[in-house]
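Peer 1: Have a look at this prediction, sequence included:
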Amino acid sequence: MPDPYIVVLFVVGALIALVAWLPLVFRKVPLSLPIVCVALGAGLFALPGIDFAPLPQRFPEITERLTEFVVIIALMGAGLKIDSIFSFRRWGVTWRLLGITMMLSIAAIFLIGFTVLGLSVAAAVLLAGCLAPTDPVLASDIQVGAPQEGREDIVRFGLTSEAGLNDGLAFPFVHLAIALALAASGVKPDWFTDWLTVNVLWEVFAGLGVGCVIGWVFGWLTFAIPVDSKLAATRDGFIVLAATFISYSVTEMLHCYGFLAVFITALAFRHADRDHDFHVQMHDFIEQIERMTMMVVLVLFGGALASGLLAPLRPIDIAAAFVVVLVVRPLAGLVGFVGWRRPMREKLILAFFGIRGVGSFYYLAYGLNSASFQQGDRLWALVGLICLMSILLHGVSVTPVMRMFDRSQGRDPDRDIDPPAETAGRGAAA
């Protein structure tokens, strides 16, 4: 038998090769890299002799920190690749997705959890907060292209900006669930004022402010100071990693939303010199890290599935999962676009592709680590099933749907760089 260490090196090398090559293969076939990673994880941990079960309940702190890391990396990458200049009018599609679609999704999932699944109020709120936001990690196939690539149509722009900003709305509901759970146990009976002033007002607006400041500082250091000391002259992608870590850590030390701050940091960083080619280098660097860490999480998720993550599910849970994926998000999306003067095909794609994934894992781990909730294993099973369904359904459909959409816009989906048929700004303002 070979040394287990050598076997591990081989497996890791094979996975890295797949991460590098498979996206090229999947450009034309109805399959996605996340599906392959989950399948590999399930197969690997189902092998005879593998007695390690990577269930998130057994490793709550590791689960929280690992998923947290992947999300902040993805948020920085998402912010860097948005070409559209921020304005309230240009980002109209984003406000519809956040203010209407996401709020309706939270309300619907809460009602399903409380009335149909029999969860407590706190657990139903936590489930809604976990499952309402679109995941910035697994949504990469439907996001805009790299900086200056010219692939920023209204659909890709809307889903990218939604995935970047929805944490500012999801996290208050996760904190609301924690506050309700603590109040139910008698730990914090006067929770409402603290939740409203701290978790909603302070943490959201402070997160926005800190993200702007840190993004401006990094933009100035990179592009504005004298030529001989500009950080852009280093051509070192580690700059973007430094911006990510500093933005997130400073914001968290100030007790506000680090996810929101990282995305805003990326937008401000990009705004400092929108057309500089260093943005492309930074994006490519952060994207490689994102894909590697995503691979790790999804392989472990596949291992958790093989180890019995879904065992606590009841028949009613499975039915509810189908409703959440196939009814709640699409219907809430279409309601959010009432009165929006855009083609129906754009509305349908935006409404359908509300991908759930790594962000949902993080929110659930964070909530369960912060307070005591009833039926924690069942919550993990519910979130795991819905994320699995989302990975499979959206992963299989994203390639043919987006290729058809590109052709309808007069673009060749087989080209690496496509001239935009219309800017996201004009589409969002319509």
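Peer 2: Cool, got the structure. Predicted model only: the values in this text are computed from it and were never measured.

Peer 1: Could you use CA atoms for every contact and neighbour count after this?
Peer 2: Fine.

Peer 1: Can you identify the helix in the protein that spans the most residues?
Peer 2: helix 376-408 (DSSP state H).

Peer 1: list the buried ones in it?
Peer 2: Of all the residues in helix 376-408, those buried under the rule 16 or more other C-alpha atoms under 10 Å are 376-399, 402-403, 405-406.

Peer 1: Same check on stretch 306-326?
Peer 2: 306-307, 309-310, 313, 317, 320-321, 324-325.

Peer 1: From those, which land in helices?
Peer 2: In helices, judged by DSSP H, the following of those are found: 306, 317, 320-321.

Peer 1: and of the residues you listed, the nearest to residue 223?
Peer 2: Of all those, residue 321 has the smallest distance to residue 223: 47.5 Å, by C-alpha to C-alpha.

Peer 1: what sits against the closest one?
Peer 2: By C-alpha atoms under 8 Å, 6 or more residues apart in numbering, the contact list for residue 321 reads 382, 385-386.

Peer 1: Just give the nearest non-adjacent residue to residue 322, would you?
Peer 2: residue 386 (7.7 Å; C-alpha to C-alpha, 6 or more residues apart in numbering).

Peer 1: re the thing from before, as JSON lines, the buried residues of stretch 306-326 with distance to residue 239 would be great.
Peer 2: Below are those laid out as JSON lines (distance: C-alpha to C-alpha, whole Å):
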{"residue": "306", "distance to residue 239": "39"}
{"residue": "307", "distance to residue 239": "39"}
{"residue": "309", "distance to residue 239": "38"}
{"residue": "310", "distance to residue 239": "40"}
{"residue": "313", "distance to residue 239": "44"}
{"residue": "317", "distance to residue 239": "45"}
{"residue": "320", "distance to residue 239": "44"}
{"residue": "321", "distance to residue 239": "41"}
{"residue": "324", "distance to residue 239": "39"}
{"residue": "325", "distance to residue 239": "38"}
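
Peer 1: Relative to residue 215, which of these is nearest.
Peer 2: Nearest to residue 215 among these is residue 325, at 35.1 Å by C-alpha to C-alpha.

Peer 1: Comparison target, given below:
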Amino acid sequence: MVSLLVKEKIYVNEVVLGTAFGVIMGPHCANVFDPRHWGSHTNVITLEVMRVVLATGLFAIGVELPPAYLGHHIKGLLVMIIPTMAFGWVIVAGVILALFPGLNFTSALVIAACLTPTDPIICAAIVGGRFAIRHVPENLRHILAAESAANDGLAYPFLSLAIYLTVESSRGVAIGKWLVIGCLYQVVLGAALGALMGLAFCHLMKLSDRLGFMDRESFVAQSLALSIFTIGVVSTIGSDDLLAAFAAGCAVAWDGDFKSHIEGEVFSTVVDLILNCGCFVYIGAWMPFTLFNSPELGITPWRLVLLLLAVLLLRRIPPLLLLYRWVPEISGWREALFSGHFGPMGVGAVFVSTLALSRLPSPQSPPQSQAEYLAATLQVIVSFIVLGSIVIRTCLRLLLEKENH
């Protein structure tokens, strides 16, 4: 009832509103529901909720990009993604190692991998509103949206390498499995399958439309159905379902025909809004506030705050300031600084951390091994960074708008 006032006048989006409402409804306030006390299925539910929301968001970004966008902008996109993610992964791992002495470097790499992706849901909420249209150039909005979608899927290789190094008996076995499974089977096969399914459905929908079998509303419904179908197929065989969803969205809208059929329709926007709001309500209630001060695990508020500041300052800004000359979509150092600052963490970080937790042993109290210690601290650290990222970027946006007025 007050969405226009809140989003377009106060510049607070559904991400912040959903998270705040989740905190209020969660176990630390009203105690209406508590996702962390749903028994042994808590992590499975969290993982699948994040997976569905991410997949629909990634598919939507692929569809909304200009036709054949990846074909024309692949160079700049790869420069923004691979070296930037690699730099942030190693630097953040080094900071984690320094702040949390109970973790070794491999465990720090696992946590840092969860923080490498830029969240596409928060990205869409920020670069798609009136504020962004007024203040952010179109070329920058497109490249940031594409990067946020692609790097969620490309977080898999960083995570899988660190996980294999943690659980395998030797580095040779770990690196071999990473190359074959983490890179070829998950990333390359996942992207290829997503693109093939997107192209196949694109041709099927064109044929059905020419024969008069398909109405306009069905094109909109296919957007949601195809994203869920893609992650269902690809995740079943164990490949990178998030990258597949983005590839399918780009492929199905490659020539612009699909986008022309759904342009002006609000159903997909409403579905995205409902899923996103529900997801951040879930995240707000899921936040483990009581664990943010766990001295027995080496976790204290001051360490978490220092890590948050280091992540915001070092994860993206330095590499993009160094590399922006090789990104045609970024025209100067100011845009590079904005792009470096623009690295929200949210659903993607929660998803990757939950996925990592599913591959680690259940921790005892106290933890009996490095893998158990990692499992006990992983989501506590990641959830604090996610919460801090949402709060700080909202405050910065409000300050910028106040200055512009």
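Peer 2: Sure thing, it's come through. Keep in mind the model is a prediction, meaning the values are calculated, not measured.

Peer 1: overall similarity of the pair, as a TM-score.
Peer 2: Remark: TM-score between the superposed chains equals 0.83 [TM-score structural alignment, normalised by the length of structure 2]; 382 aligned residues with a C-alpha RMSD of 3.2 Å.

Peer 1: compared with structure 1, how much does stretch 194-208 of structure 2 deviate?
Peer 2: Once the two models are superposed, stretch 194-208 of structure 2 sits on average 1.6 Å from its counterpart in structure 1 (mean C-alpha distance after the TM-score superposition for structure 1).

Peer 1: how about that stretch: buried residues?
Peer 2: Buried residues in stretch 194-208 of structure 2 (16+ other C-alpha under 10 Å): 194-199, 201-202, 205.

Peer 1: In helices, which of the residues you listed fall?
Peer 2: Per DSSP H, those map to helices at 194-199, 201-202, 205.

Peer 1: Neighbours of the aligned partner of residue 135 of structure 1 in structure 2, how many?
Peer 2: In structure 2, residue 135 of structure 1 lines up with residue 119, judged by TM-score structural alignment. Other residues near residue 119 of structure 2 come to 27 when the count uses other C-alpha atoms under 10 Å.

Peer 1: gap between residue 119 of structure 2 and residue 380 of structure 2?
Peer 2: Separation of residue 119 of structure 2 from residue 380 of structure 2 (C-alpha to C-alpha, to the nearest Å) stands at 18 Å.

Peer 1: do residue 134 of structure 2 as well
Peer 2: Residue 134 of structure 2 sits 37 Å away from residue 380 of structure 2, going by C-alpha to C-alpha.

Peer 1: one step back: the match of residue 135 of structure 1 against residue 342, yeah?
Peer 2: No: in this structure, residue 119 of structure 2 is not within contact of residue 342 by C-alpha atoms under 8 Å, at 10.0 Å.

Peer 1: Give me the common contacts of those two.
Peer 2: By C-alpha under 8 Å, 6+ apart, no residue touches both residue 119 of structure 2 and residue 342.

Peer 1: Kindly check the end-to-end length of stretch 323-335 of structure 2 for me.
Peer 2: 12 Å.

Peer 1: residues in contact with it?
Peer 2: 75-77, 79-80, 139-140, 143, 321, 336.

Peer 1: Filter those down to just the ones in helices.
Peer 2: 75-77, 79-80, 139-140, 143, 321, 336.

Peer 1: Would you mind writing the PyMOL command to select the buried ones in those residues?
Peer 2: Applying 16+ other C-alpha under 10 Å to these, the buried members can be selected in PyMOL as follows:
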select buried, resi 76+77+79+80+140+143+321+336
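
Peer 1: Turn the ones in helices among the contacts of stretch 323-335 of structure 2 into CSV, including distance to residue 91 of structure 2.
Peer 2: Formatted as CSV, these follow (distance: C-alpha to C-alpha, whole Å):
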residue, distance to residue 91 of structure 2
75, 24
76, 22
77, 21
79, 18
80, 16
139, 28
140, 25
143, 24
321, 15
336, 19
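
Peer 1: Residue 59 of structure 2: which of the ones in helices among the contacts of stretch 323-335 of structure 2 is nearest?
Peer 2: residue 143 (15.4 Å).

Peer 1: Now do the same for that closest one: its match in structure 1.
Peer 2: Match for residue 143 of structure 2 (TM-score structural alignment): residue 158.

Peer 1: my guess is its match meets residue 95, correct?
Peer 2: No: at 9.2 Å, residue 158 of structure 1 does not count as touching residue 95 under the criterion of C-alpha under 8 Å.

Peer 1: can you count the residues close to residue 27 of structure 1?
Peer 2: 17.

Peer 1: Excluding chain neighbours, what is closest to it?
Peer 2: Closest residue to residue 27 of structure 1 apart from its sequence neighbours, by C-alpha to C-alpha, 6+ apart: residue 399 at 6.7 Å.

Peer 1: My understanding was that the one you found contacts residue 25; is that so?
Peer 2: No: assessed by C-alpha under 8 Å, residue 399 of structure 1 is found out of contact with residue 25, at 11.2 Å.

Peer 1: From residue 111 of structure 1, how far off is residue 200 of structure 1?
Peer 2: In terms of C-alpha to C-alpha, residue 200 of structure 1 sits 22 Å off from residue 111 of structure 1.

Peer 1: from what I can see residue 386 of structure 2 touches residue 351, true?
Peer 2: No: judged on C-alpha under 8 Å, residue 386 of structure 2 makes no contact with residue 351 at a distance of 11.5 Å.

Peer 1: Sketch out the strands for structure 1, chain order is fine.
Peer 2: For structure 1, applying DSSP state E gives no strands.

Peer 1: Many thanks, I have nothing further to ask.
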